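Visitor: 3D model of this:
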Amino acid sequence: MEEKGKTVKENRQHGSINLPTELSWQGPMAENWRLFRQKFEIYLIASDNEGKSPRVKTALLLNAIGERCIKIYNTFVFEKAEHGNDINKVTQKFEDHFNPEKNETYERYRFFTRMQKDGESYEDFVVVLRDLSSTCNFGVLTESLIKDRLVCGITDTTVKDRLLRTKDLTLDKAINICRISQETRMQLEKITLAHTPDNAHSSNSSDYNINKFNEKQNKLTKSGFTGQLEKKYKENFNYDKKLCKRCGYNHPMRKCPAYGKRCVRCNGYNHFSSQCRNHCVHEIIIQSFLK
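Guide: The predicted model follows:
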């Protein structure tokens, strides 16, 4: 009775620990098998099954790995019949099946030609490089070559320039520089966009007023004003002048909608960003932050 109560208690303790999902057949099978094996080993430890007999652990493996792999297991030939229940012998058979002998030259080609993809973070890129290097037999040069591939493979030329100018660059230093650069860029985007909605609202409001004025102006023009009325209209509304250099619109004299407004591009006053002459200020600020 006491033994039964103990078993129930253990089941409750490990009730939330599930077997790993079946081996995936999508993508490279060597990587799928390596991931499944790692998850299964974690499961054995977490569920307190690591100390169980090889026969029990083999049964757990076959129960988790899926029907398709059980059919593969049935084709394995063991030196001794009992080896079919030995977890080490069984996993080695699966290892040989999913991981045939590697072509080292080709594996290194994959590593040295890997470039950072669009939208791929620096951290994800390093993870991929580590995974590719695992089949290249680089030995003690692994960390150094991953660092070199990181520098050569990233797409941001500004960050690449900084990495190349860093003395005694290591993989950890390179990853840290890339991470800081990525965080800085995100912060800069938030800073530059912080006041955009308010300025956009002001601009839209001014655009609305100017459009209403221009509509009124067009209606009056089409209605056929003549003589003194037309002359007075043109004088009051600056009808025959060029577009304003501060707002880009035609408006009554001393009624510029840009007056008192701050430019989003250069932070100067009394002109809209569309008419700003300091076109390169924003780009220069960003470059100075990244250097």
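
Visitor: can we go C-alpha only for contacts and neighbour counts from here?
Guide: OK.

Visitor: gap between Asp86 and Arg34?
Guide: 19 Å (Cα to Cα, to the nearest Å).

Visitor: one more to line up against the first:
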Amino acid sequence: MAFAGIAPPDPFLPTPGRPVQPWFRWHDMFKVYLLVCGASEFSPERRKALLLHSLGPEGQRIFNTLSISQAAEKTEEEGTGATPDVYDSAVAALAKHFDATCNLVVKGHRFHSRIQFPGESILEYVTALTELAAMCSFITQEESRRDQFVAGVSSHRIRERL
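Guide: As a prediction, this is how the structure comes out:
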């Protein structure tokens, strides 16, 4: 389903298994899609329907197993005090589920194992490290990224200059 020829993002979870990308990244793309479609004018029920449609079959199956009360708990934890609408509740429940399935130890290992690939530019490598560091919840993200850059850059000349 596309509005004015604008396609939604690829389904978050079309088949069983792991999502192709992290929830936060897919949800950011979905929010852009909603903005372009003028979804601020839509009812919360319609935005929720678009969200569920865009999740894909497996994403919808998982959503149907979630307790929407998870969303209310998350809202209370954040201290907003507001009663979330059905769209916000759905997003909060999905975020809680998919963020909880992420293991920070595994993410840290992926970050610390990341080296520059053959043919990968310095800019591409730094961008990849930045994305991985953002998922790791490092306190000193800049220093962690710098240290991993030095350890993983393929050029000995660049490493020596640093």
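
Visitor: TM-score for the pair, please.
Guide: TM-score of the superposed chains, computed with TM-score structural alignment, normalised by the length of structure 2, equals 0.75; 147 aligned residues with a Cα RMSD of 2.8 Å.

Visitor: For the residue most central in space within structure 2, pull up the helix or strand it's in.
Guide: Centroid check for structure 2 by Cα atoms, centre = their mean gives Phe24 as the closest residue, at 2.2 Å. Per DSSP states H and E: Phe24 of structure 2 is located in helix 23-36.

Visitor: how much does that helix stray from structure 1?
Guide: On superposition with structure 1, the mean distance recorded for helix 23-36 of structure 2 (mean Cα distance after the TM-score superposition for structure 1) is 1.4 Å.

Visitor: against structure 1, where does that helix fall?
Guide: Matched against structure 1 by TM-score structural alignment, helix 23-36 of structure 2 falls on residues 33-46.

Visitor: In the matching stretch, which residues are buried?
Guide: 33, 36-37, 40, 43-44 (16 or more other Cα atoms under 10 Å).

Visitor: Looking at the residues you listed, which is nearest Glu10 of structure 1?
Guide: Leu44 (14.2 Å; Cα to Cα).

Visitor: Kindly confirm whether my reading is correct that that closest one touches Glu50.
Guide: Yes. Using Cα atoms under 8 Å, Leu44 of structure 1 is in contact with Glu50, at 4.8 Å.

Visitor: sorry, back to before: what's the helix holding Phe24 of structure 2 packed up against?
Guide: Under the contact definition 3 or more Cα pairs under 8 Å, 6 or more residues apart in numbering; DSSP states H and E, helix 23-36 of structure 2 sits against helix 86-100.

Visitor: on average, how far is whichever helix or strand comes after the helix it packs on from the matching bit in structure 1?
Guide: Moving toward the C-terminus from helix 86-100 of structure 2, the next helix or strand (DSSP H and E) is helix 104-113. Helix 104-113 of structure 2, aligned to structure 1 and superposed, deviates on average by 2.9 Å (mean Cα distance after the TM-score superposition for structure 1).

Visitor: What is whichever helix or strand comes after helix 104-113 of structure 2 packed up against?
Guide: Per DSSP H and E, the first helix or strand lying C-terminal to helix 104-113 of structure 2 is helix 122-136. Contacts defined by 3+ Cα pairs under 8 Å, 6+ apart place helix 122-136 of structure 2 against helix 104-113, helix 141-152.

Visitor: In CSV, list those helices along with distance to Gly17 of structure 2 and mean neighbour count.
Guide: Putting these into CSV (distance: least, Cα to Cα, whole Å; neighbours: other Cα atoms under 10 Å) gives the following:
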stretch, distance to Gly17 of structure 2, mean neighbour count
helix 104-113, 17, 15
helix 141-152, 29, 16
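
Visitor: Reformat those into CSV and put distance to Glu131 of structure 2 next to each item.
Guide: Output for those, formatted as CSV (distance: least, Cα to Cα, whole Å):
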stretch, distance to Glu131 of structure 2
helix 104-113, 9
helix 141-152, 10
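
Visitor: Identify whichever of those lies nearest to Ser121 of structure 2.
Guide: Closest approach to Ser121 of structure 2 among these (Cα to Cα): helix 141-152, 12.3 Å.

Visitor: ok and that closest one relative to helix 122-136, angle-wise?
Guide: 130 degrees (axes from the mean of the first three to the mean of the last three Cα atoms, to 10 degrees).

Visitor: Distance from the chain centre to helix 141-152 of structure 2, please.
Guide: Distance of helix 141-152 of structure 2 from the chain centroid (Cα atoms, centre = their mean, to the nearest Å) equals 22 Å.

Visitor: Look up the average distance of it to its aligned counterpart in structure 1.
Guide: Using mean Cα distance after the TM-score superposition for structure 1, helix 141-152 of structure 2 ends up 1.7 Å from its aligned counterpart in structure 1, as a mean over the superposed pairs.

Visitor: name the helices or strands packed onto that helix?
Guide: When contacts are defined as 3+ Cα pairs under 8 Å, 6+ apart, helix 141-152 of structure 2 sits against helix 122-136.

Visitor: okay, now Thr65 of structure 2: neighbour count?
Guide: A count of neighbours around Thr65 of structure 2, defined by other Cα atoms under 10 Å, yields 8.

Visitor: what residue of structure 1 takes the place of it?
Guide: Under the alignment by TM-score structural alignment, Thr65 of structure 2 pairs with Thr75 in structure 1.
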